[in-house]
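In: Below are the sequence and a predicted model for it; my questions follow.
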Amino acid sequence: MNKIKRIYNLTNIKYPWLLLISMLAFIMALCFNRFYPDAFTRIEIVVYGAVFLVALLWSILNYIGHLQISAIYKKHDNIEAFIKRLTMSKEEKAELTEYLNDFVKDLEENGSTHEEAVKTAISHFQVKEFTQSQGNIFETPIHYYLLGYVSVFVGLIIVIQCIDLIVSLPFIVLAVSFMLMLFSAAFISLFFIYKLIDVMIAKK
């Protein structure tokens, strides 16, 4: 159920306006080619090339927009708030809480204030985790929303094609259908490309 929510969390996409520009430009290019079939080939190359570059730019910015510094490396001055943001089991959180509180007590006994001791204890744990994780400080969420868009696009394609079997639709509507087909394939590919990049980042 949680995965379905992630898939259909369509607002999770970044820079949708840039993607929309690419889609509209592609539809316009198809229509231009339809109504002016004898147009200069170089113009077509430039237009489709521009569409591809905008889509490529969006895919890069979209991925970067989802990268976040892991909660474990952000500044914290409260142990409970720090542990609450970590992705651990209850048992692991309980053990870490006990460990950090003991660390704080030791520091306080050595003359540190409570605030300083808390910050030092958390920083010590962060450095330890950073070393063990080999410097991977980014959270790389799985881009399930791409699959959600694919399902929506496929649904629209089916509706358009079914209507076209009954009533002949204008070319621009069929162009939209064709565009959705290509972007569906692109989104599926992008889903796996993003996962591959995530793996590469995790290994660094």
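Out: It's in.
In: When you work out contacts or count neighbours from here on, use the C-alpha atoms and nothing else.
Out: Will do.
In: what about T120, distance to Y194?
Out: 36 Å (C-alpha to C-alpha, to the nearest Å).
In: before we move on, what about A117?
Out: Distance check for A117 against Y194: by C-alpha to C-alpha, it reads 40 Å.
In: just L146 next, same as before
Out: L146 is 10 Å from Y194, where distance means C-alpha to C-alpha.
In: now swap in L61 and tell me
Out: L61 is 12 Å from Y194, where distance means C-alpha to C-alpha.
In: Look at the two and report which has more neighbours.
Out: More neighbours surround Y194 than the other of L61 and Y194, with 18 against 14 (other C-alpha atoms under 10 Å).
In: what about versus this one:
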Amino acid sequence: MTNLLRKIFSLKELKYAWLLLISAMLCIFTFYVDEHFNPSDQFWLSIAYFTSFALATIWGGMNYVGHFRINSLYRKQKDIQAYVDQLALGKDDKLELLNYLEDFAADLELQGKTKEEAATEAINQFKVKEFLSMSKHTSPFESHGHHYLLGYGSLSLAAVLILILIEKATNSFSLYLFILETVFAVYGICLIALRILYKILDKFIYRKLKNYFS
């Protein structure tokens, strides 16, 4: 439970926060102009609302991609022991493979390669389909849990509750508070919904990659 809360409120993991902030500020400004001045020509307001939504959508995509990492199994590796440890093999099979790769690397060293170059080439020789299918992680990407979206979403909704309480305490309607309540509520709900979308995308991508490598 403690670990889950730590992940949820690990708020520094938000990527490209400046873009999301611009989207929110533009939405607040446009909403204020719309409600306070209520211009007869709604064209520019529509453009502003659309731009705000588009920026939030672009941020959602950039944030998702920004958390992708190449699976350690697929990265360039120079340590034979570390590579073998990642394979889902039995103890005896791992030992046999380790000895084979080390012997192979030793032969490459005799041919003039450095120890690092020899280890890298030996590992690359075995990064083929039949060995990758036995690895613990078949996907070439490591996806993120995106728990921080729950943190930001819950904080946004908590802000809505606080603003409502302030409005109730003062017993008066404030356009500024109304706008903030609405924007916080919309962005809070969308952040939580975005995590669900991210998980759906994770499963879709994983399934496609699994079929590709199987």
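Out: On my side now, so go ahead. Source: prediction; values computed, not measured.
In: TM-score them against each other, please.
Out: The pair, once superposed, lands on a TM-score of 0.83 when counted by TM-score structural alignment, normalised by the length of the first structure; 199 aligned residues with a C-alpha RMSD of 2.9 Å.
In: How about the contacts made by the corresponding residue of the first structure for K199 of the second structure?
Out: Using TM-score structural alignment, the partner of K199 of the second structure in the first structure is K195. K195 of the first structure makes contact with I142 under the criterion C-alpha atoms under 8 Å, 6 or more residues apart in numbering.
In: Kindly report the same for I163 of the first structure.
Out: Applying C-alpha under 8 Å, 6+ apart to I163 of the first structure gives the contacts L169.
In: Tell me which residue of the second structure matches up with it.
Out: With TM-score structural alignment as the criterion, I163 of the first structure lines up with I166 in the second structure.
In: So which bits of the helix or strand hosting that match are buried?
Out: In this assignment (DSSP states H and E), I166 of the second structure forms part of helix 148-170. By neighbour count with 16 or more other C-alpha atoms under 10 Å, helix 148-170 of the second structure contains the buried residues 148-154, 156-157, 159-160, 163.
In: same question, stretch 15-31 of the first structure
Out: Buried residues in stretch 15-31 of the first structure, defined by neighbour count with 16+ other C-alpha under 10 Å: 18-19, 22-23, 25-31.
In: need the residues you listed in TSV with distance to V47 of the first structure and secondary structure, can you?
Out: What follows is the buried residues of stretch 15-31 of the first structure, written out as TSV (distance: C-alpha to C-alpha, whole Å; DSSP: H, G, I helix; E, B strand; the rest coil):
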residue	distance to V47 of the first structure	secondary structure
L18	16	helix
L19	15	helix
S22	10	helix
M23	12	helix
A25	8	helix
F26	8	helix
I27	11	helix
M28	9	helix
A29	7	helix
L30	10	helix
C31	12	helix
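In: mind listing the helices in the first structure by residue range?
Out: 2-7, 16-35, 41-66, 79-84, 90-109, 114-132, 145-166, 171-203 (DSSP state H).
In: closest one to F138 of the first structure among these?
Out: Smallest distance to F138 of the first structure across the helices of the first structure (C-alpha to C-alpha): 8.3 Å, for helix 171-203.
In: with the second structure superposed, average distance for that closest one?
Out: Overlaying the second structure shows helix 171-203 of the first structure at a mean distance of 1.2 Å from the equivalent residues (mean C-alpha distance after the TM-score superposition for the first structure).
In: again, but for stretch 98-108 of the first structure
Out: Mean deviation for stretch 98-108 of the first structure: 3.0 Å (mean C-alpha distance after the TM-score superposition for the first structure).
In: which other residues reach that stretch?
Out: For stretch 98-108 of the first structure, the surrounding residues in contact (C-alpha under 8 Å, 6+ apart) are 79, 114, 117-118, 120-122.
In: Distance-wise, check the residue mapped onto T182 of the second structure from the first structure relative to L190 of the first structure.
Out: Per TM-score structural alignment, the equivalent position to T182 of the second structure in the first structure is F178. Computed with C-alpha to C-alpha, the distance linking F178 of the first structure and L190 of the first structure is 18 Å.
In: Many thanks, I have nothing further to ask.
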